[in-house]
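1. Quick one: sequence plus predicted model below, questions after.
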Amino acid sequence: MTDAEESVSRRRFLQATGGTAAAVGLAGCTGGNDDAGGGGGGDGTETAATNTTATTDGTTESGGEGTPEGTLNLVNATMDTLDPVAAADTASGEVIQQLYDGLTNYVNGTTAVEPLLAKGFEASDDYTTYTFDLQKGATFHDGSEVTAEDFVYAFERLAGSENSRRSYFILDSLSVEHDTEGEEYKPGSLAVEAVDDYTLKLSLSKPFHATTEMLSYSSFAAVPQGIVGDVEGHDGQVRYEQFATASPTGAGPFEFETWEQGTEAEVSRYDDYYDGDANVERIHWQIISDPNAAYNYGQNRNSDVVSIPTSKYDPSKVQVEETDDKGRKFGTYGPLRNGETAQYMAAPQIGTYYAGFNMQAVPKPVRQAFAYVLNQELMVDQVFKGRGQPAYHLTPPPIFPNQNYEQHAEEYPYGYGESNIEKAKQVMEEAGYGPNDQFELNWTQYDSNTWESMAKILRDQLSAAHVSMSIEKAPFSTLLKRGRNGNLEAYSLGWIADWPAPDNFMQLLNPPQTDTSSSDAIMYTNWSSETGSAAEAAESAYNEIVDNLAPTDAANRARNEATLAMEEANWEDVSVAPVYHSVDERFYYDWLEIEPFGGMGPSRQKYTDARITNGE
């Protein structure tokens, strides 16, 4: 998907990348356009070019094998910005990840967090105060030293800049103490203090178990104090547009060279990087939004990583040789169209795609009938060509309570690995529907041929259960706008983790946060005691989660129990019907050496360790 995420509210709801169903965005809500294919395609595929020139259809004017020139040339989708607080798309985020550093970092996109500009930290006994010790001698690309005051400024921009699209990260999710004026953040009130040049103190309004994970987002990256004048007290050293598009200044392993919108972007190795020089001299992104053009670009040996859309994907060509303890698969894929055999890896992503229902417009028997006819395994195998995992919960397997996903999934009341049309027909007839009194259901989805194939299967099955389903496709931004206005009935969306824990997903099942008459709605289901008998149980369980957010074993056990209660409440009322959990894949040529990514996705991987070899 190439659309930029539309900001639904100042605080919430983001479009994100989705592994199997590649989309654009960093975290939160995603559409599910898998036509870009596993491995990236439309969400910032990592590819490397040789000395060839790409044409508009992805072919090349001159061919050639990958060469060890020290340049890693990647394919990316259309980018929005190079400002870390303004980025809400994966294409921008992948480049930003190379230019900027924060306090902490997800290690190669896994759920593990390591110190980055912070050497370490201490937390108070009540987990509401965090004190970070910063690296000494780390510098920005303009040569100035990184200090605690730079983080104070960067966090103020995240909270209060008119350019920030991630303010809810610091104000709501992390809950850094602050004042408000009405419902808006009061500028300058953020409880972030530079104790001295190398000590930063953060004060939270309540404990939060995923503090270091949240701080790993590039939104929290350091920028030079006062570089732009979009917060009170700072006139700015450069115009905002210049900073966001032509002269971004971070402290990451690569520094900015060029960005021509819709064409290319390039960064070069920062030789004074405090954590050691990157292996490659530069990274070049060729911007190709069309998935077929990106596919051709890779097949012409212009890319280290080959984008393979679902329409071109052949699961029989995957040969898995090893599976690690994170569930990541390694092997080969081939032959490709060009005769080469690619290296292959696949990693389960912390994300879920689902069918959602406006419960005010779609009665419970219809929602249950939908769940009965939906065969998740069939959809994954036949429609998505195995590029995902069947979903029976909103919470993805890597973070499911007590790693008990499959055992609990077998209790799914609408049929585990099967479609039960007769049961769907029965529940509809018990509600008074029949051949001459069918329920007319409108299904709205992102413009994806693969999702449309799934919808057509569901439409045909539901017709036998007295449900007449029409299919409508809409741009992602239109789908979101209609959803928050309460103008959807059934729809397809997904959620990618903001942080790798169940409570990030359970907020979508908290009934008050699904009320589309509220500006804070993050879901479009309108779940309440009037639309579902289990709404009160779901809300009570979510309150239990909110009351136990501390990073302690006891609080974690309470959150896990409440998560199971919320999943089962959703089973009862079917506010959403889970379809599949995303799996992201990477197909790459032998001449690339690159670390595997993890459950948080390849867009959060720094390319400092990547190497281009001679292929021998």
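-> Looks like it arrived, so ask away.

2. From now on I want contacts and neighbour counts done on CA atoms only, so please keep to that.
-> Fine.

3. what's the closest non-adjacent residue to Glu149?
-> Leaving out its chain neighbours, the residue that sits closest to Glu149 by CA to CA, 6 or more residues apart in numbering is Ala194, at 5.5 Å.

4. Regarding that neighbour, what is its secondary structure?
-> Three-state secondary structure (criterion: DSSP: H, G, I helix; E, B strand; the rest coil) places Ala194 in strand.

5. Glu213 versus that one, what's the distance?
-> As judged by CA to CA, to the nearest Å, Ala194 and Glu213 stand 21 Å apart.

6. can you check Leu190 too?
-> Using CA to CA, Leu190 is found at 20 Å from Glu213.

7. then this one, side by side with the first:
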Amino acid sequence: MRKWKSSLILATTALVLAACGGNATNDSSASTGTTGGGQVINYTAPTELSTLDTTLMTDINSSNYISHIIEGLLKIDAEGKAVPAIAAEAGTISEDGLTYTYKLREDVKWSNGEPVTAKDFVFAWQRLVDPKSGASYAYLAETIKNAKEIMAGEKAPSELGVTAVSDYEIKIELSQPTPYFESLLAFTAFYPQNEAFVTEQGDKYGTSSEAILANGPFTIENWDGTGLTWDLVKNKDYYAADEVVIDEIKVQVIKETSTAVNLFQSGAVDNAQVTGEMVKQFKDDPNVVVQKKARTAYIEFNHDNPYLQNKKLRTALAMVINRDELVNNVIGDGSTAIGGFLPADFVSDPTTGEDFAAEAGSSLGYDVETAKTLWAEAKAELGVDKIKFSLVGDDDEKNKKISQYIQGQIQNNLEGITVELRNVPKKNRLELANQDEFDLLQTGWGADFADAINYMDLLYSTSAYNEGQYKNAAFDALIDLSKTTDANNPEARWADLMAAHKLIMEDSAVIPLYQEAETQLRNPKLKGILFHSVGNEFDLSRAYFEK
């Protein structure tokens, strides 16, 4: 949800709008109803919310909706740039790149009527790095002064290099230059929190619509923490409320494609995600929009499993998956096969301008015969003839199909390997991942900011997102080098990250599957939705219905 400012080119961000007319019958009669004189969007989501706590948030769907109810110092605009939100103006950055100072707007309120002040940011960021919080995204704050020591338990959270100079001015001190730091400030994990309210709520904070405060364009209602529906209601106290046309967004989780399409065609909802054969059915429909994402879907190995510590076995598993067949015949939603860990059209070489994915090239191609040979060698090394693995993934229709395809490719081509499928709701999948209760994990990563480090950090040995416990000292050393000695040398830093990528691909650390895209049917009268390929995926706050 952020971008590199100095050496990298941000993935394209665009307004994606559906054309008028179409084969699907959607007269938007339900969608353009009014409550309180405004317009109502009926929107579908692919998965449930896991939390509204910006500190504990880990999944993109929760982040997407949190960003509609809470704003940070900065936000990402239509061109993918970090621009002022609660910050009243552009920040002041010291010549050495170590100190950032921002003045805040004085007209921003929490939904309980209290003002949003610099202290709300200081509290939220101290909570983010406090090891007691267990925040997976804490590592993003590691270049703030004393953050590493706090996360290691060596210093108190109060020593974080963030100071409320006054109620409406904040100073941030870094331990080293961080070219993408302003992009981080637009990310959900760096949003403010009201200390009194968080303290009052305790463990309940962010677990329901009653246990969260809003300062953004909408408030949230009717979410009980586990339900599949919730409502975003226009926040009349939002500082830019006059820019918000929509009165209410009624969201419901629809996991079955046919159900979503039927609701869309009847006019009951304003969007419907389509996959597989239905994409082909609607490919010429002018109501269809395709959104390309800077997101890699991949299989993560549990490297604590003694069998999966065998590189030949990992490589064999990777080589029996036909990515072209997967994206064209199984998924069919515009997603594309991928040959490395990073998506295409994401970041570019600061010297040549060549795309990272193109420069890195493809590896781990589809090669069943070689895979069988590697499996035979692995069996001899491991002293086994049969192995059973669990494959954990989400329980929506798309991910179930992907799980079944992967299961079939492995079992049909590598005799003796059995794959047991465990498709569960996303919230449960995240819990299983955090608890290392998987052998193979069907997961993915959408870029939060446009820099290769956003992906490389996932496999760093101590990363909270390294659920598979991958450990490679040479890889860690390259990442450390990119963050320290070479941090201000774009060419050397690029070489570090390119070498790190080559190393994990040669080591079969994970199995990259595809670069994600999403195909939706969308009400042609619904205009003004802002889409980002990097960061939060969509912004409905300035949307409106064309009359």
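-> All right, it came through fine. Keep in mind that this is a model prediction, so the values were computed, not measured.

8. tm score of chain vs chain?
-> The TM-score (TM-score structural alignment, normalised by the length of structure 2) is 0.78; 505 aligned residues with a CA RMSD of 3.9 Å.

9. circling back to that earlier point, what about Leu190 and Glu213 of structure 1, which has more around it?
-> Comparing Leu190 of structure 1 with Glu213 by neighbour count (other CA atoms under 10 Å), the higher total belongs to Leu190, at 23 against 20.

10. Now which residue in structure 2 aligns to the more buried one?
-> Correspondence of Leu190 of structure 1 to structure 2, assessed by TM-score structural alignment: Leu160.

11. Break down the stretch 501-616 of structure 1 into its strands, ranges please.
-> Using DSSP state E, counting those that start in this stretch, the strands of the stretch 501-616 of structure 1 run over 576-588, 592-593, 611-612.

12. hey, which of these is tucked in deepest?
-> Highest mean neighbour count among the strands of the stretch 501-616 of structure 1 (mean count of other CA atoms under 10 Å): strand 576-588, with a mean of 27.

13. residue furthest from the geometric center of structure 1?
-> What lies farthest from the middle of structure 1 is Asn436; by CA atoms, centre = their mean that is 43.6 Å.

14. quick one, what contacts it?
-> Applying CA atoms under 8 Å, 6 or more residues apart in numbering to Asn436 of structure 1 gives no contacts.

15. Next, work out how far apart it and Pro84 of structure 1 are.
-> Counting by CA to CA, the gap from Asn436 of structure 1 to Pro84 of structure 1 is 56 Å.

16. before we move on, what about Glu536 of structure 1?
-> The spacing between Glu536 of structure 1 and Pro84 of structure 1, counted by CA to CA, is 39 Å.

17. Of the two, which one has the most company?
-> Pro84 (31 against 16).

18. residue in structure 2 matching the more buried one?
-> Checking TM-score structural alignment: Pro84 of structure 1 goes with Thr54.

19. Excluding sequence neighbours, find me the nearest residue to its match.
-> Closest residue to Thr54 of structure 2 apart from its sequence neighbours, by CA to CA, 6+ apart: Ala189 at 5.1 Å.

20. And the one you found, what's its match in structure 1?
-> Aligned by TM-score structural alignment, Ala189 of structure 2 pairs with Ser219 of structure 1.

21. hang on, the earlier thing: now render the strands of the stretch 501-616 of structure 1 as a markdown table, adding distance to Leu200 of structure 1.
-> As requested, the strands of the stretch 501-616 of structure 1 are exported to a markdown table (distance: least, CA to CA, whole Å):
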| stretch | distance to Leu200 of structure 1 |
| --- | --- |
| strand 576-588 | 36 |
| strand 592-593 | 37 |
| strand 611-612 | 35 |
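
22. Indicate which one of these is closest to Leu116 of structure 1.
-> Comparison of these against Leu116 of structure 1 by CA to CA identifies strand 611-612 as nearest, at 21.5 Å.

23. how about Ile177 of structure 2, what does it touch?
-> You called it Ile, but residue 177 of structure 2 is Pro. With CA under 8 Å, 6+ apart, Pro177 of structure 2 has these contacts: Asp96, Gly97, Leu98, Thr143, Ala487, Asn488.

24. let's see 7 Å
-> Counting by CA atoms under 7 Å, 6 or more residues apart in numbering, Pro177 of structure 2 makes contact with Gly97, Leu98.

25. Shouldn't it be within a strand?
-> No: using three-state DSSP, the assignment for Pro177 of structure 2 is coil, not a strand.

26. For Ala135 of structure 2, which non-adjacent residue is closest in space?
-> Leu56 (5.3 Å).

27. Give the burial count for the one you found, as a bare number.
-> Neighbour tally, Leu56 of structure 2, other CA under 10 Å: 19.

28. Am I right that Thr315 of structure 2 sits in a strand?
-> No: Thr315 of structure 2 is assigned helix when assessed by three-state DSSP, not a strand.
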